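predicted model and sequence follow; I will ask about them next.
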Amino acid sequence: MTGAVSVSIWMTRRGVMGATAGLGVLSWGGPGRTGDKGGSIAARMDAAVEQAIIDSDFSGALMLKRGDQVVYQRAVGQAERVFGAANRIDTRFNVASIGKMFTATAILRLVEQGRLDLDAPALRYLPDYPAPAIAGQITARQMLSHSSGVGNYWEAIAQKPSQAFAETRDFLPLIADQPLEFTPGERLGYSNGGYVILGLIVEALTGETFADHIRRTIFEPLGMSGSGDWPLDVVVPNRADGYTRDEAVIGAWRNNLFVNQFRGGPAGGGYSTVEDLSTFITALGDGRLLSPQMYATATTGLFDLGRARYGLGVMEETINGHRMVGNTGGHFGIAGEVWRYEDLGYTFAMLTNGEVDGYWGMNIAVKDILCGPSPATDAYHLGMAMTAAARDDSVAAARALFDARPQGLEPRSVFEVEAAKARHRGNPDGAERIMQIAAIVEPPA
């Protein structure tokens, strides 16, 4: 599940969903870099959350565990803003594309059972697929790794009532007639449509609905009672709404009900809790869901996605020699991630229901805290330092930071979101200066 309007908005909103690092080749100690201020990991995490609340209206829940022990957990902000219901550690948040890991797990388990060949054409399992010429070219491996050439459905889905898309098959008319965007296997092209087809394969091979199969084989065995794909019109206790800043009214917020997917499915959009996600990523790596061999196959990156590499429904990223395995997801008023820090023994889950900049800040802070300062986060700190200088001082001050940066380091593109936040906080002049520096360092093509 990704942004609903365009690729550019998708990249802005989803931002660090796999592309969380810059181009720097040297760890940067300039403005914006907080560094290691000492103290326990829990104390530093708590300080980062407090800063994110101030800087970016952070709203959500997060949990850091080492083995079975909770190192840090906290929930802040509101699950529902009309009546002021607070987020809790067990609040159910929309997980967006994190849910693709559930789909990938189901597919890979079918492979291990001998019921599915990763490299066989999808047409073998979906003989009635309405576009047989396409289904005859694409494979499960390609769809899992976003290299099938199958496109997306967001522009098409926006033209119809969201309630029309409640079951996996309901999405099929949106993608079946689309030509492939490139030769299968050629490159990465992020594809929600490919995951819909994977969901159809799960249903064809198991005789269950996709939702029932995921519940029976993953959620129930692992005790993930806070997870499901409930439709938006069902009353679900402790489910958070997502919120974005109103672009027209200073200080106002809008819920995401009219831009959100009606029900989760194979491409994402279901709900979970940080504890459930921690349970899942632990089970994925300890052999309860996949064999060690299949886990290694799934988590080996095949294509670059920012600084991360995308494998079979799972991403891997290495920072200062520390390998992370997991996935991320985002949409309007939704952003989250779950990672297994393999050599450090940590699992980290974060789910948010506010604007994406709050997620960005905590994503970077946690990487700095657990892995140490690195080029993976330098670009973000430079971009944020430049936006603060432009907002609070001048374009010249921001340009001075840009000119003084280490060779090869480019600022993370945070400017559009930070300008919108400045307007929302009643600082239109600061917002204008942010966009001016953005035009200098990121001139239109």
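That came through fine. Numbers count the residues shown, from 1 in each chain.

please make it C-alpha for all contacts and neighbour counts, starting now.
OK.

can you map out the strands along the stretch 251-400 of the chain?
In the stretch 251-400 of the chain, the strands defined using DSSP state E, counting those that start in this stretch lie at 253-255, 271-272, 303-305, 308-310, 315-319, 322-331, 334-341, 346-352.

a markdown table for these, including distance to Ile218 and mean neighbour count?
Shown next, in a markdown table, are those (distance: least, Cα to Cα, whole Å; neighbours: other Cα atoms under 10 Å):
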| stretch | distance to Ile218 | mean neighbour count |
| --- | --- | --- |
| strand 253-255 | 30 | 18 |
| strand 271-272 | 13 | 24 |
| strand 303-305 | 27 | 18 |
| strand 308-310 | 22 | 24 |
| strand 315-319 | 20 | 23 |
| strand 322-331 | 16 | 24 |
| strand 334-341 | 16 | 27 |
| strand 346-352 | 18 | 27 |
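
comparison target, given below:
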Amino acid sequence: MVKGTLRTCMAGAALWVTAWAASGSTQTSASVTAQPSTNAQAIEAADNQLAASLVTAINSIDPAERRRWATQYHSTKDGAYSVEALTKMLTDISNAGHSVSLIGVKRRGEWIGVNLRAANGKTGQLRLQTDQADGNKVLGFNAYARPSTYPIPLVDKPVSREVLRAAIDERLKFAAAKDEFSGSVLVMKGDELIYKGAFGQADKNFAVPNTLDTRFHTGSMDKMFTATMIGQLIDEGKLTLDTRLAEVLPDYPNKDAAHKITIRHLLSHQSGVASNFGGSESDRFKPFERVSEQLAGFASKPLDFEPGTRADYSNEGFTILGAVLEKLTDTTFYDLVQKRIFDRAGMKNTVYYRIDEIAPLRAVGYRFPDEDFLGFGQRINNLTFMGFGYRGGANGGSYSTVGDMTLFLKALRAYKLMSPTLTETMTGLQKGYEQYGYGFLHRKLGDKTVRGHTGGGAFSGINGISRMVWENGYSVVVMGNYDAPLIEWVGDDIVKMVAAQP
């Protein structure tokens, strides 16, 4: 309610300023337009004060100083982090970073990004969700390791293949030398090889190097497979984007939700189905053969919001789409994806391993411990990552190679998987989740569009990108076994360079 009221007031204020400016009243217009600048300066000063006092508390040798900061900035609103949780946050940063310095503060909406550097030179970003109307009290936080700033300008204009290859190689070697990249890379333009390489180790215990044949956890990249198969059924007339869930799954436990949710809502993360990522260990490791068996863990729960009214990333939404596929084809998701995606695209090295299955060439993931959320210390293996379960499925979790993911992108752009119309619909920018289509990420880079998906996240030991610059046919697949966003940032720098090519 508070957020809705604030949004309405801000919209009204904008209209009021516009009306006065149009009236030609110079004095009134000047006084009105000066106000946002004053407010911005006050907000910036308050943010800087919060960040500076946070660093002082982290670096203090007196634990009571951290609790005093937490008490001062603790919000009493429902759902806000407790004084104890904020105190622990500061203590964890202090233990991991030893002595930290402030290198930047930037606000985006209700979130303040506080960039910190540890005594060993590593950097991370602490993101604080604050209530500006209540003295910048902290509602919550998240954090991630921040890659080192690359000191060399990226290629931003057409260059020769040799120059492009050298620039890509130099960018990757810079990250690998700082232990910020471990994985494999394949860059193609159609059938032409632009760059291939592998860095780091697939298994540190046995010093097994990463190669182009290493199979990495795909994370959420599999959402592209699920979305593509939904598109195929639409092409075949078995489904539409506006088909309601109840029409396909009449026994869906939440009957009211099933009559409101459409296929479009599920593909664009507008369904309101909560993403209860992880869940209990007993549920996560329970064997299953069909992804529809996973519905029992969440399908009876109430929606987080009315379908179509907002967007919130939902892994469970894609599990539902997997169940839709199984229902309409009377085939398991795994047999279906093999036949409709892997076989058609020529992907011979992509596997949905069961948790106890022998997995040749599979990379072990390495993540920062939960207490080192800024990535200041050493990594551990990701065997305890809460996202692991019995088997991957419609929302993600296969293991694949950079070569196979490149074949998928190539088949997608060649319209071997969906009709041209459906391919454009699914991969094009749509209403819903930010920079998203229907199961595909979509963003603009200059006069070009980049389509594909990322995978993995912080504290997972999983990260990668599969992206296609649609207009010039360059594909960039970067897969690795370190936390996000380290690998993603390096990969996106490569995307920027190839997007500048004709």
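Noted; the coordinates are in hand. Owing to the predicted nature of the structure, the values given are computational and were not obtained by experimental measurement.

picking up where we left off before, distance to Ala379 of structure 1 added to the strands of the stretch 251-400 of structure 1, as a markdown table?
Output for these, formatted as a markdown table (distance: least, Cα to Cα, whole Å):
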| stretch | distance to Ala379 of structure 1 |
| --- | --- |
| strand 253-255 | 29 |
| strand 271-272 | 31 |
| strand 303-305 | 16 |
| strand 308-310 | 15 |
| strand 315-319 | 14 |
| strand 322-331 | 19 |
| strand 334-341 | 20 |
| strand 346-352 | 21 |
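
closest one to Gln137 of structure 1 among those?
Of all the strands of the stretch 251-400 of structure 1, it is strand 303-305 that lies closest to Gln137 of structure 1, at 19.4 Å by Cα to Cα.

same for that closest one, what does it pack against?
Other elements packing on strand 303-305 of structure 1 under the criterion 3 or more Cα pairs under 8 Å, 6 or more residues apart in numbering; DSSP states H and E are strand 308-310.

to the chain's geometric centre, what's the distance from the strand it packs on?
Here the centre of strand 308-310 of structure 1 is set off from its chain's centre by 13 Å, with Cα atoms, centre = their mean, to the nearest Å.

one more: stretch 200-210 of structure 1?
25 Å.

which stretch of helix or strand covers Tyr108 of structure 1?
If you look again at residue 108 of structure 1, you'll see it is Leu, not Tyr. helix 100-112 (DSSP states H and E).

looking at the strands of the stretch 251-400 of structure 1, which is closest to Val16 of structure 1?
strand 322-331 (8.3 Å).

chain neighbours aside, what residue packs nearest to Val159 of structure 2?
Nearest residue to Val159 of structure 2 in three dimensions, chain neighbours excluded: Gln501, at 7.1 Å (Cα to Cα, 6 or more residues apart in numbering).

touching, the one you found and Arg161? I think so.
No: counting by Cα atoms under 8 Å, Gln501 of structure 2 does not reach Arg161; the two are 9.8 Å apart.

those two: who's more crowded?
Each of Gln501 of structure 2 and Arg161 has its neighbours counted (other Cα atoms under 10 Å); Gln501 has more, 17 against 13.

so how far is Met221 of structure 2 from that one?
Taking Cα to Cα, to the nearest Å as the measure, Gln501 of structure 2 and Met221 of structure 2 are separated by 25 Å.

helices of the stretch 301-445 of structure 1, residue ranges please.
Along the stretch 301-445 of structure 1, the segments classed as helices by DSSP state H, counting those that start in this stretch run 356-371, 375-392, 395-403, 415-424, 428-441.
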